[in-house]
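Visitor: No sequence on hand, only this structure:
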């Protein structure tokens, strides 16, 4: 049975008649926001209140005929619940009702006890927006919606600032009483387990009568004007935007909300129903194409997906742009909506963007840090890199340089030396008196365990620590760094470089426990009892693979990974005589070059692939050859030859092909073409394996046949909900930069997982950066400035030491090399979808984004709005009627087969 008086109240606040066509029913959200908690008695006295007209308990008592003392008690219960405002005026409590949004819906869900007891209240608030949103699409003129964006004030500093009602500070200065509460929209999302990772706590500001109400009813705590300004700045720093209730009259409001596009119900009007006019400010984004460097920071912070990365260079064959339909003059139905806006945000235009950003697994803003370096602003360049990669000094020495492989300049005269520029920037910071320690955003009292101190684990720990979590990294080995330390020789990556990068993590408060093997020294169950709330599994692929060859267990035969670990840990690993390295990848090159340095008289590499198809990077192949290492291509091992249990050689057979007709690894050999090569040592470097030990004992996780761990491709969550995984344990052996990218995504998921009611996918940016078609780029007119290079290291000198003898660019070289960047990517603005919040301007380091005033609308008093909207709706109907014939004629001219309506 429903509550009749509660339903009557829902109709009254809606200003409709119960039972009418537009009347509220028991199935509507306006009823459901009250029905779980409101008694019929509370509803009866609340029915006596008036819209925005203040009444005392005595006045209500006279209307409803109940004793004043009883009415006062019931009115207070109504106010605490959220169905009535209350303020003390001249010593007397006065009550009134307001509109649903912004008003009672927010008031109800901001009662912390109610929303915890009745999470369905959040669903009611959500449903109300979904009910009203489609009705508003196109029918609300700019500036006349119930909520309205107010620009971030720094984004309109200067010539564009023309009206005080556009400034956040104006509203703070106009008031004396302030309160701070949770965000009602994000509270509702959380109650539905649909949170977007932007948390609700202590983020929205009330002022004046609303602040008094929030403080008295326990919805918010009192703060000062100065504290309110701190909240505003904190919101802006964390990518949030401002909006205000808009029916208090021009230049007036009672609250400042700090919103995200992926959680806010007001912003949903712009995104789901493609109706930005209902919430937009008077400003629109403008991009200076000459200044923009496509770093992508603005794109990922834009709440309405109005910004994407595109192409700056001219195309040989221009791509036709699609004409956008607008709700101002077009019928706006479901075919125009975007119901999946929380999962389908795009970061690039249909044509793609700069190949360097697209090709980098971490999608670093390459153009951005190159531009900053060209300006001599190395600290900002480093900060931009560390947005995506905490270890630029490491990657500046060992990165596979996918960005360079894809560089547009490759088609002109050779790639920009991106990696050397990054190395210079990182070295500059490491040589400085102080290191850059990122600001910690929050302070969460939640413990996270990272298992494995390799690049994936360290990256995850870094981003979790920056977010504000208490992170402990557990490492089985005595040294930190994983394969960075144990698998990469010092002549490529010296240990002090790794340690310097890890020092920053220690400064962030991350704890490290070495020599601790999870599953042996302590179990996951025991860590859970210690209140660790999530785990990031990143143990890497630190074991070597065998081939199952005859003689593999002979003395003198070991895996290359084991050999490198011993050398890097300083254990006795000297070799004498001839060494054969089997494998053709980067690790095999490292093994061969290391063998040269620990006493081998001759080192021969044998691999299945031809020289052109070797998986090792070309630079590393050349360095190996320069150190007198013999590379024998297109040979595969048949057996290891032994005498008295010791290695004496390897029998090889000629490899005819590595890949079969179906594209699978399936080598074929000429069995009649074999040879035996003498050797005292064989180092097998044909891949890496994962050694899980007992880590996953008693868990629900079943490993893949190749021993990788099944994890969701987007969230990295495993079949054990509190265990996330990344790096080689998920993908198999890849590069450090792949692991670093996975670490950041893992941190995003863990943050959402450990917070109440957050979804791992909703509102998450899918970083699908795709490159434009380089074959359609016009490169005529560009200079042919030669690429800067570091001095060649003589192999005869380098093979005598484990020191990294490679030089770093000079500052002059950096300046010359950065000028070679073509700046081929750029941010592109969809001005219709822009709501003028200014969030993008806070992320741009280049002055490329500004807000320009394009409207002149002011907020209105609730009493005036209805007339304004009716007038707008009538004009819109006329525009739609006039526009229909023109659209059809235009379509016919373009050659479309469209039948005219009768």
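Guide: That came through fine. Predicted model only: the values in this text are computed from it and were never measured.
Visitor: Could you use CA atoms for every contact and neighbour count after this?
Guide: OK.
Visitor: What residues sit buried inside stretch 641-657?
Guide: By neighbour count on 16 or more other C-alpha atoms under 10 Å, the buried set for stretch 641-657 is 641-642, 646-657.
Visitor: do stretch 299-314 as well
Guide: Neighbour-count burial for stretch 299-314 flags 299-313 (criterion: 16+ other C-alpha under 10 Å).
Visitor: hmm, back to that, can you say which two of the buried residues of stretch 641-657 are spatially most distant?
Guide: The most widely separated members of the buried residues of stretch 641-657 are 646 and 657, with 31.1 Å between them, by C-alpha to C-alpha.
Visitor: so what's the most centrally placed residue in the chain up against?
Guide: Residue closest to the average C-alpha location in the chain (C-alpha atoms, centre = their mean): residue 765, at 5.3 Å. With contacts defined as C-alpha atoms under 8 Å, 6 or more residues apart in numbering, residue 765 is in contact with 300, 343, 345, 346, 347.
Visitor: Below is an additional structure, to be compared with the one above:
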């Protein structure tokens, strides 16, 4: 049954009349947001209120025919639910109504009790924006929308044409009463289960009469001006920007919001309807391409996707840029909108960006830290790396260098020595005095369990700890680090390096429980009983694969993974006699070189692949050869020879090819060409496998044939909602840097999962960084400065020790090598989509981004804005009519 008085009130606030063309009806969000919370008697007194004209209960009582006492009681109820403002004026409570947005919609959903009881209030607020957004597209001139971006002040300080009404400090200094409340937009998103991961708490600042209302009705808490400035600072530090109600008149507002483009309903006008004019400030972004290093920090923080990464280097035949349509003079219907703006944010232009950024699994801002290192800003360079990779010192020693493999410089002479530069920078992390420990952003009581302390688990723990979660890492071994510690020899990655970077996690408050095997010593169910709210399974591929050969069970035969684990745990320190290693990857090389160091008289490595096809990194192969390890290519094992249950040798056949015509693993052998190799020990290193133990007992997780876990490829959530996975258990054996990247994404998912009403996908950036086509580049004219290199390590010396004898670049070498970087990526701005918030400027460390004034609007007044909008809309109609034939002709000519 329709509440007629409530429907009348919805029309009154909307300034429409029942029966008119624009009347509010039962199904409209304006009625739907009032219906659950406003009674007919409440609506009756509210109908006597006026727009922004304060009235006392006595004055309203005279109009509605009720007693002053009853009227006062009902008016207070109306104010409490958010359908009216109330302030004490001259010692008397006075009430008035305002506009829907920004106004009653925010006030209603910011009543914590009501939004919990009636989540449909959030849906109504959302629906109101979806109803009004299409109507506003193109029809609102800059500075005349109900909300308006106010630039981050540091972005315009010193800008000669700035005005005080464009400075956040002006509004805070002009007021003396402040309150702090939840964000109404995020509250609504949360109520609908569509949160973007940016949480609602303590986001919006109210001032003056709005602050009084929020404090008195419990919507916000009173804060000082100093508190308000601190809220602004933290918001900017966390990548947020500011907007404010815009109908109070030039230089006036009653609130400052700290917004994100993926949650804010006002910014949705720019993102969804591609209508930035309605919310933009007077400023637009400008990028100094010479200073820009394409680190991507600005791209990921931009609320409207106005920034993307592109290329700086010239093309041989550059394509012409098509001129885009604008709503100023074009019909702006659904074909121009972007309804999926919360899931389809692009980080690169169609042509791609620098290969180093794209090929790095963690998408580190490589150009950025190279530039900082070139400037001697090693601390800042370390900080930039650790925004994506918590373990740069580790990766500097074991990274597969995918960034170098595709480095544009390699098409001229030799790739930039990116890994050595990173290793130099990361040396600071090994010294407690210079170690970078990030600031913890928030404080959450949620307990998170990480199962496994390898690179994926530690990375997830690191990023969750920065978000302020209570993180415990469970490790079944006595040592932390997973395969970093137990699967990689110390001569490549010394334990002191791993431990130094793990100390950062301890400093962040992460708890470690070693010697605890989940599934054996404690179950997932028991951990849930201890109030752990989410789990990240990252146990790695701990088991070595076998080949199913005859004789594989003989004494003296082991997998390479088991061998390395025992050596690293100190359980094996002597391996005398002749050793045969089977395999051709990096792990096989590690196994062979380790065998040399624990007493083997000879080490022969046999691999199916030819020398140039071996999956092991070329540098590792060269180091193995220098240590007198014999590498025998194109041989495949057929059986293991034994005597009295102990290995004595291995029979091999010549391998003719490893892959079939479709590129699948299908080795072919010449069975007539064979060899028999004597062996006292055989170490099979042909891959790794999962060993789940009892971890998944009573679990609903589903496994693939190779025992990896089935999980969402973007969120890493499994069939059990509170369990997420990453690293080898998700993908099969990969590199540490891949696992580290998984850890960060896992942390993002877990943060969203444990917070009420947050979506795992909405507003989440898909980091689809793609490299440009290097064949299209003009690379003429660059110098041929030689690549810096470290002195070669003498194999005869290195094979005698487990110490890492590889050196580190000197500072002079770093300076020379950083100069070789071509700086081939650059950020590119879409000035139309830019709303002039300045969030990008807070993330740029290179003075490459600035805001410049492009408009001259100083705010709107509710009393006069309607005329301004009508005038603008009429002019736009004329432009559309004039330009339509011209555009049709141009389109035909293009076709």
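Guide: Perfect, I can see it now. Every value quoted in this text rests on a predicted model; they were computed, and no experiment measured them.
Visitor: on that earlier part again, please indicate which of the contacts of residue 765 of the first structure has the highest neighbour count?
Guide: Counting neighbours by other C-alpha atoms under 10 Å, residue 347 comes out on top of the contacts of residue 765 of the first structure with 24 neighbours.
Visitor: State whether that one and residue 304 are indeed in contact, as I suppose.
Guide: No - counting by C-alpha atoms under 8 Å, residue 347 of the first structure does not reach residue 304; the two are 11.5 Å apart.
Visitor: ok so, going back, got CSV for the contacts of residue 765 of the first structure, with secondary structure too?
Guide: Shown next, in CSV, are the contacts of residue 765 of the first structure (DSSP: H, G, I helix; E, B strand; the rest coil):
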residue, secondary structure
300, helix
343, coil
345, coil
346, coil
347, coil
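Visitor: Pick the one among those closest to residue 55 of the first structure.
Guide: Checking the contacts of residue 765 of the first structure against residue 55 of the first structure by C-alpha to C-alpha gives residue 343 as the nearest, at 46.2 Å.
Visitor: And that closest one, how close does it get to residue 553 of the first structure?
Guide: Counting by C-alpha to C-alpha, to the nearest Å, the gap between residue 343 of the first structure and residue 553 of the first structure amounts to 52 Å.
Visitor: now do residue 834 of the first structure
Guide: Distance from residue 834 of the first structure to residue 553 of the first structure, by C-alpha to C-alpha: 66 Å.
Visitor: Looking at those two, which one has more neighbours?
Guide: Taking other C-alpha under 10 Å, residue 834 of the first structure and residue 553 do not tie; residue 834 has more neighbours (24 against 16).
Visitor: Apart from its chain neighbours, what residue comes closest to that one?
Guide: Spatially, and ignoring its direct neighbours in sequence, residue 834 of the first structure is nearest to residue 306 (5.2 Å; C-alpha to C-alpha, 6 or more residues apart in numbering).
Visitor: so what's that neighbour up against?
Guide: Counting by C-alpha under 8 Å, 6+ apart, residue 306 of the first structure touches 299, 829, 830, 831, 832, 833, 834.
Visitor: give me that answer again for 10 Å
Guide: Contacts for residue 306 of the first structure (C-alpha atoms under 10 Å, 6 or more residues apart in numbering) come out as 271, 285, 298-299, 345-347, 828-835.
Visitor: gap between it and residue 274 of the first structure?
Guide: As judged by C-alpha to C-alpha, residue 306 of the first structure and residue 274 of the first structure stand 11 Å apart.
Visitor: residues shared between the contacts of those two?
Guide: Common neighbours of residue 306 of the first structure and residue 274 (C-alpha under 10 Å, 6+ apart) are 832, 833.
Visitor: and which of the contacts of residue 765 of the first structure is nearest residue 568 of the first structure?
Guide: residue 300 (40.1 Å).
Visitor: Many thanks, we can stop here.
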